[in-house]
Each structure stands twice: as structure tokens, then as C-alpha cells.
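>>> After the sequence you'll find the predicted model.
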Amino acid sequence: MLKSFFPQHEFKALLFDFDGTIADTMPAHLGAWNKALAKYNLSLSREQHQAWAGRPTLRIVEMMNELHNATIDPQQFLAEKEVHYLSSLHEVTTIASVMNVIRHYHRQIPMAIVTGSRRKIVELTMNQLGLQPYFDLLVCAEDYTNGKPAPDCFLMAANKLSIAPSDCLVFEDAILGMQAAQSAGMNVLMVDEAYALTHAQK
């Protein structure tokens, strides 16, 4: 299946971003952001949300504070946003092109989720979608300090799986995530806006 993209490469691990890559959560997350921001008379555009995709929520709140000269408490906001997200969890679906890959390679090679989202939210979403059986490892926002575009999260996943970075293939939908994977020395497939898989640009 992956030979059509990398005919000369036998990958030993597949690493997947979660939001917008495996699960079509981005509309639910954006809606949660704007419901939580409304009390501060602020909003987040779809374009800005996509540009910041991959960063932990706490860091995005800090950036919003800097951008708007606001004083939003990041931890309080995180809790409020998660309540809004979970209220729309039933609307979230999987992304078929990526799920085809996951099902095809299940039990053949190790697979991990590497995300900037918090473990609790990822696990609740995975349970909702029946994804838990497919993955050997979750690397979530609490597990590392430097978020994407730093390579730390992908390097951590490779290390925990005992696979060389050059033998890992990353699936990402966000620019920051692709930069992180490339900085880690990994090949990347991009999930584009039509949910098709394409080569990520260097």
C-alpha cells in the first residue's frame, strides 16, 4: 500500500498525528475554541486554527494573550474548551484514507499516535471511534516539553518503539507537524484538505 509512495523503503513503524489526520476533529475543536473564547470577546479563524495546528492548547492560549493583549488563564481555558469539545464528540468521524492504511498494517508493524492534544481527550475520542486496538503507543502533550515544530515528540515515539527515525513514516495534516517530522529525520505523508494522502513538501 505504501509502496506507491515509497517504492524503495520498508518502514518499520508508522507514526500518526491525531486531530485532522486519523480523526476529523478539527471542526469540533474549532467550535470548542470559539465557544470558550466568546466570554473574552475573542474568536479564532479557521485559517489561524489550521496554522497553529499541532501546538498544545496551553501554548495557543499564551499566543492568543500575546496577540490580543489579553489575560486568559490557560489552565482554566483548557478545562472550559475541553467541556465544549466533549459535548460535540458524537459528531467526530475517522478519516477513511488514513484508516485504510491503519487497518492494512495492523499487526504487521508498530503504530503510534503522536499528538499535541492531551491524553484524556485523545483516549476519549479513540474510545468513541473504536481506535484503541490499532495502536501500540500514544505520545501526547503531557509527555514532552517542546511541541511541534520541534522534533521531540516524534523522536520520543521512535525511541519508545526502538525504531530508528529513518525507518519511521509520519502521517500529518499540519505544517508544524510536517516540519517536526522532517526535523526528526523521518519521511512524511500529508493528509490534504480533501483527505487524500500526498508527499509532504520539503
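Right, received. Where do you want to start? Residues are numbered from 1 along each chain as shown.
>>> Only C-alpha atoms from now on, for both contacts and neighbour counts.
Fine.
>>> the helices in this protein, which residues?
With DSSP state H as the criterion, the chain has helices at 26-37, 46-51, 57-68, 74-87, 96-105, 119-129, 152-161, 175-183.
>>> most tightly surrounded among those helices?
helix 175-183 (a mean of 23; mean count of other Cα atoms under 10 Å).
>>> try this one next to it:
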Amino acid sequence: MPDSIFPGREFAAFLFDMDGTILTSIAAAERVWAAWARGHGLDVEAFLPTIHGVRAVETVRRLNLPGVDAVAEAEAITLAEIAEVRGIEAIPSAAGFLAGLPAGRWAIVTSAPRALAERRLQAAGLPIPPLMVTAEDVEHGKPAPDCFLLAARLLGVHPAECLVFEDTAAGIAAAEAAGAAVVVVTATHAHSFRTPHPTIADYAGLAGTVGQAGSLALSIH
């Protein structure tokens, strides 16, 4: 019999962050952002850890660079990221895990713009789900809970009945604020990550088990 990561608990839907959670695009993203940072005289090594898990426009905006239009810069960065897909690949066993989930019971909830999200999913060989909440869909990005609240509403479920798969502090905070359960994916973490939530290295040996009423459980086989 399979074991559950959340014993005795089932969920109405699974919500997945994208970058670092079902695919890795760190190398591609950091090549683009490093070039941008050097062009603006930033300390690249100190800057790069700040780009993950939040929308590009917010990354640029919080720098308060004089004379810089954050929206225009973010759009240019996104175009560069769409063109740079070298090294993008799926997190191990993510494709099979997603393929085993019932349609309409899961969504991708990402800080990336839709065009970039679709490009990266295609590069990684992962499916584009019927529902994907992206940067353009909410006024406030992660760590605000708006994106997860919207995904739950569009799926017709309560946020507290959702399990969120995340990898960054901003995403975890957003899921917590939405009232969802969280599992942390550590596949791309270079250092240990302290969290009160369950962690998984990747999706090997995992399955979304469907109950008689259509509920989902995260099971280990």
C-alpha cells in the first residue's frame, strides 16, 4: 500500500509553481539576468539570488534604479528569456507525475509571463495545462496570495483544499497566505532549506492518488 506525505488528508486540487518546481530554468534565467545586471552596474553575484520566485517587474522595481522604467525593462528581459532556453529541463519524474493527474484538478501558478511560461514548458517537454495563472493575471505577485486564490477560484475549489508545490520563500509565503497546504520541492536548491513543510527532492516514486470522490492524495510508492 502507498504511504501518504499528508497522512489522512486529501485535496481538491494540486497547484504547481513552475520554475524550480516542475522544471529547472535557473541557468537560462541567470544568463539573461546576469547580462542585464552587468549592464546596470550591479553586483551580479549578490543580485542573482533575488530574481527567483517573483515577477520580473517587481525584481526591477525594488532596485529603484534612477531613470529605469521597470515595466519596459521587465518586458525586454522577458523577450530575452523567451529566446534563451538552453539547459531548461523537467525536474526528474515531473512529466509522469503530471500525466497521472486528472484533467481539471491541477494548475500551474507561476510568476513568469504567459509567453515565457509556455516557452519553458515546451522546452522542458512538459504539458501546458488547461489552467495556468501567470504574471499578467494578478495585480500583486508572490509573496501575495492572489495567484493561488485565483487558481483555486477558477478550479472551483476552496484554497484550503489545495496542495501547493513550491520551491522559493516568496512562493511558500504566498501559498501560506492563501491558506493552502504546501510541499517544498528541493531539486534546484544549492543549500539546505529550512521549512516546516514536507519536502521532496523530485517526483520519483510519487503519485497523485485519486479517491472515490475524486479527491487527491500525495502518495509515495
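Now that the structure is in, tell me what you want to look at. Here the structure is a predicted model, which means the values were calculated and not measured.
>>> where does the TM-score land?
Superposed pair, TM-score by TM-score structural alignment, normalised by the length of structure 1: 0.84. Supporting alignment: 194 aligned residues with a Cα RMSD of 2.6 Å.
>>> looking at the helices of structure 1, which is closest to residue 198 of structure 1?
Checking those against residue 198 of structure 1 by Cα to Cα gives helix 96-105 as the closest, at 10.8 Å.
>>> aligned partner of residue 73 of structure 1 in structure 2?
When structure 2 is aligned by TM-score structural alignment, the residue opposite residue 73 of structure 1 is residue 69.
>>> Output the helices of structure 1 in a markdown table; the columns should cover distance to residue 198 of structure 1.
Shown next, in a markdown table, are these (distance: least, Cα to Cα, whole Å):
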| stretch | distance to residue 198 of structure 1 |
| --- | --- |
| helix 26-37 | 19 |
| helix 46-51 | 18 |
| helix 57-68 | 27 |
| helix 74-87 | 29 |
| helix 96-105 | 11 |
| helix 119-129 | 24 |
| helix 152-161 | 20 |
| helix 175-183 | 12 |
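>>> Ok, which of those helices comes nearest residue 190 of structure 1?
Comparison of the helices of structure 1 against residue 190 of structure 1 by Cα to Cα identifies helix 175-183 as nearest, at 7.6 Å.
>>> how about the closest one, aligned to which bit of structure 2?
Aligning helix 175-183 of structure 1 against structure 2 (TM-score structural alignment) gives residues 169-177.
>>> contact partners of that stretch?
Stretch 169-177 of structure 2 is contacted by residues 17, 53-54, 142-146, 148, 164, 166, 181-182, 184 when judged by Cα atoms under 8 Å, 6 or more residues apart in numbering.
>>> Next: stretch 99-116 of structure 1.
With contact meaning Cα under 8 Å, 6+ apart, stretch 99-116 of structure 1 is reached by 1, 12-19, 22, 54-57, 134-141, 147-148, 153-154, 157, 161.
>>> just checking, which of those residues belong to strands?
Residues from the contacts of stretch 99-116 of structure 1 lying in strands, with DSSP state E as the criterion: 13-16, 137-139.
>>> Can you tell me which of those residues is closest to residue 63 of structure 1?
Distance to residue 63 of structure 1, by Cα to Cα, is smallest for residue 139 among these, at 23.1 Å.
>>> quick one: what's aligned to residue 131 of structure 1 in structure 2?
Aligned by TM-score structural alignment, residue 131 of structure 1 pairs with residue 126 of structure 2.
>>> mind listing what that match touches?
With contact taken as Cα under 8 Å, 6+ apart, residue 126 of structure 2 is in contact with 90, 95.
>>> And residue 158 of structure 2, by the same measure?
With contacts defined as Cα under 8 Å, 6+ apart, the neighbours of residue 158 of structure 2 are 12, 152.
>>> That one -> structure 1?
Aligned against structure 1 by TM-score structural alignment, residue 158 of structure 2 finds its counterpart in residue 164.
>>> now swap in residue 147 of structure 2 and tell me
Alignment note (TM-score structural alignment): residue 147 of structure 2 maps to residue 153 of structure 1.
>>> isn't that match right next to residue 147, touching?
Yes - between residue 153 of structure 1 and residue 147 a contact is recorded at 7.1 Å, counting by Cα atoms under 8 Å.
>>> hmm, back to that, from residue 75 of structure 2, how far off is the match of residue 73 of structure 1?
Computed as Cα to Cα, to the nearest Å, the residue 69 of structure 2 to residue 75 of structure 2 distance reads 10 Å.
>>> And for residue 53 of structure 2?
Computed with Cα to Cα, the distance linking residue 53 of structure 2 and residue 75 of structure 2 is 17 Å.
>>> And residue 137 of structure 2, by the same measure?
Distance, residue 137 of structure 2 to residue 75 of structure 2, by Cα to Cα: 15 Å.
>>> follow-up on the earlier one: what's the closest of the helices of structure 1 to residue 194 of structure 1?
Of all these, the one in closest proximity to residue 194 of structure 1, counting by Cα to Cα, is helix 96-105 (9.9 Å).
>>> picking up where we left off before, right, and the helices of structure 1 - which one's nearest residue 5 of structure 1?
Minimum separation from residue 5 of structure 1 across the helices of structure 1 (Cα to Cα) falls at helix 96-105, 12.3 Å.
>>> tell me the contacts of the match of residue 147 of structure 2?
For residue 153 of structure 1, the contacting residues are 114-115, 139, 143-144, 146-147, taking Cα under 8 Å, 6+ apart as the criterion.
>>> and the gap between it and residue 20 of structure 1?
Applying Cα to Cα, one obtains 17 Å for the distance of residue 153 of structure 1 from residue 20 of structure 1.
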